[in-house]
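S.K.: sequence and computational prediction follow.
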Amino acid sequence: MITIRLATKDDATAISSVVCNTLRRSNAQDYSETVIDRLLNNFTPQCIAEMMSRRTVFVAISNDEVIGTAALEQSTVKTVFVAPEHQRKGIGSRLMKAVEASARSAGLGSLTIASSLTAERFYTTLGYKSLKHKFFGNEETVLMERRLAHQD
């Protein structure tokens, strides 16, 4: 059984592991080793713990293990990763539902995300629309947006 819950500081090391493993195994198909190495530096356990102070962070748990994460910082979706061996099982969608519910309860009408090339199709299936491609050095991302329907 997989559960989605708010992350705690105690999850920082496990979140770091999921993110770094996913970058190396999944995102490496679309990005150079140089880009992946630069990104890995942003996701140490210390960096994750610092990010958690300004973001609402969710984790997916299976057998007491963090297997995915997603975060919301103001109206921007951040750090959505699912361990490669758990991808394509609906976990990312469940994490995004939690992020979107949090955004709705905060009164937000839309969300944006700077998607990796690797995840662009995933966000498109969730209703996000591509706005433009952006480059950060040699790292290409896709700025995407979704209008949120408010649920009663």
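M.R.: On my side now, so go ahead.

S.K.: when you work out contacts or count neighbours from here on, use the C-alpha atoms and nothing else.
M.R.: Noted.

S.K.: give me the most central residue, this protein.
M.R.: Val80 (1.0 Å; C-alpha atoms, centre = their mean).

S.K.: wait, that one sits on Ala71?
M.R.: Yes. With contact defined as C-alpha atoms under 8 Å, Val80 and Ala71 form a contacting pair (6.7 Å).

S.K.: Lys134 versus the nearest residue to Ser116 once chain neighbours are set aside, what's the distance?
M.R.: Nearest residue to Ser116, sequence neighbours excluded (C-alpha to C-alpha, 6 or more residues apart in numbering): Thr141, at 4.9 Å. Counting by C-alpha to C-alpha, to the nearest Å, the gap from Thr141 to Lys134 is 5 Å.

S.K.: against that first model, consider the following:
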Amino acid sequence: MKILLAERCDAPVICDIVHRTIEGIYPNYYPTEVVKFFVDYHNEEKIRADIEQNMVYVIEDNDQIVATGSIDGRTIGRLYVLPEYQGKGYGYEMMNFLEATVSKEYPTSFLEASLPSYDYYLRRGYYPVEYLKYEVENHRVLCYYTMEKKLT
């Protein structure tokens, strides 16, 4: 397993990981319109733009990209692990890497947690700062938290 800075050519694979994870897990927590919002929000164009800013990392295992995560200043984002690879430590390793990277410049890290990831971040020592709601198509509501963690 290797954690690497994503390259421009990785954008379609990263987009696929993000979309497959959203479409496979988020319907258990959110209505269809919110799932669609997440898929549209994490489009390949945005992923490519973040790659060009050297903000995106991937985990490669056996020559396959299985997870991704990003950093924008002190903000950790877009942490996704392919559903079939979840529970095997990839998210844990990516978060360790992202937090260590952020801690080189900032005393705290910040993230936005969807409902599926909220408990995971609590277990990692993040605490909720704010509970937010965002209305999407058909008056459906995306609920999420902003969270913070003091880094040592």
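M.R.: Now that the structure is in, tell me what you want to look at. Given the structure is predicted, the values throughout are model-derived calculations rather than measurements.

S.K.: between Thr141 and Lys134 of structure 1, who's got more neighbours?
M.R.: Thr141 (19 against 14; other C-alpha atoms under 10 Å).

S.K.: enumerate every residue touching that one.
M.R.: By C-alpha atoms under 8 Å, 6 or more residues apart in numbering, the contact list for Thr141 of structure 1 reads Ala114, Ser115, Ser116, Leu117, His133, Lys134, Phe135.

S.K.: swap in 10 Å and give it another go.
M.R.: Ile113, Ala114, Ser115, Ser116, Leu117, Thr118, Ala119, Glu120, Lys132, His133, Lys134, Phe135 (C-alpha atoms under 10 Å, 6 or more residues apart in numbering).

S.K.: how about stretch 90-100 of structure 2: buried residues?
M.R.: Buried residues in stretch 90-100 of structure 2, defined by neighbour count with 16 or more other C-alpha atoms under 10 Å: Tyr90, Gly91, Glu93, Met94, Met95, Leu98, Glu99.

S.K.: what of stretch 33-47 of structure 2?
M.R.: Glu33, Val34, Val35, Lys36, Phe38, Val39, His42, Asn43, Glu44, Ile47.

S.K.: from the residues you listed, which land in helices?
M.R.: Counting by DSSP state H, the buried residues of stretch 33-47 of structure 2 place Glu33, Val34, Val35, Lys36, Phe38, Val39, Glu44, Ile47 in helices.
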